[in-house]
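Novice: Prediction below, plus the sequence it came from.
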Amino acid sequence: MKSNFNNIIASKTPVLVDFHADWCGPCKMLAPILKEVKAELGDSIKIVKIDVDRNQELSGKFQVRGVPTLILFKEGVPVWRQSGVVSKPDLINILRNYN
């Protein structure tokens, strides 16, 4: 997963990574928001979901201490991050700033 992850985030297209857990209530609230954001922004953004329980090494590398944590990568570099649920309008505005 780690080498594949590095290839994914190295994309010229911004990549939003959702570090989440199956047992996390706020993560479940965020999932449909991310689907709506992807539907609205289309190919201008990639969204990847990473389960922190199954990918502890990756979560540790990016110092994910709480879920959900969103990290936006542009060409492999983290350019924005936030923990907690973000509203659809706020997330779209943030993502458009990095396109």
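Specialist: That came through, no problem.
Novice: CA atoms for contacts and neighbours, from now on please.
Specialist: OK.
Novice: can you pull the contacts of the residue sitting nearest the centre point of the chain?
Specialist: Geometric centre of the chain, nearest residue: residue 17, 2.1 Å, by C-alpha atoms, centre = their mean. For residue 17, the contacting residues are 47-50, 70-73, by C-alpha atoms under 8 Å, 6 or more residues apart in numbering.
Novice: try this one side by side with the last:
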Amino acid sequence: MASSPLPVLVDLWAPWCGPCRAAAPVLEAVGRAQAGRLVVLKLNTDENPEAASSLGVQGIPTFVLYARGREVARRSGAMPRAELERWVTEAQGGSASMRM
């Protein structure tokens, strides 16, 4: 993530998590809409418990937004697409290049 020139949105999730499954198509849509402007990554917390622990994740789904290798925002809980897009845009300072 530190080497990415684009903002990176990490989705921390698990297969058994209902809200995580509900958020999956929203993240896919945002990832497609923002191709070339935003990288969306999914991290399965069951398969990577040490990563989730090192990030201090206490509940899922948790979304962590990175810019220039630094965490700039974090939010837990599933969101509708418009709300997720607004959150990402606002976390980036509302720049027009991040508008979705």
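Specialist: Cool, the structure landed. Treat the numbers as computed from the prediction; the structure is a model and nothing was measured.
Novice: Quick check: the aligned residue for the residue nearest to the centre of the first structure in the second structure?
Specialist: Aligning on TM-score structural alignment places residue 17 of the first structure opposite residue 10 in the second structure.
Novice: Now that match: which helix or strand?
Specialist: strand 8-13 (DSSP states H and E).
Novice: The helix or strand just after that strand vs the first structure - mean distance after superposition?
Specialist: As assigned by DSSP H and E, the chain's next helix or strand after strand 8-13 of the second structure is helix 18-33. When the first structure is overlaid, helix 18-33 of the second structure sits 0.6 Å from its aligned residues on average, using mean C-alpha distance after the TM-score superposition for the first structure.
Novice: If you count contacts, what does whichever helix or strand comes after helix 18-33 of the second structure end up packed against?
Specialist: Moving toward the C-terminus from helix 18-33 of the second structure, the next helix or strand (DSSP H and E) is strand 39-44. Helices and strands touching strand 39-44 of the second structure, by 3 or more C-alpha pairs under 8 Å, 6 or more residues apart in numbering; DSSP states H and E, are strand 8-13, helix 18-33.
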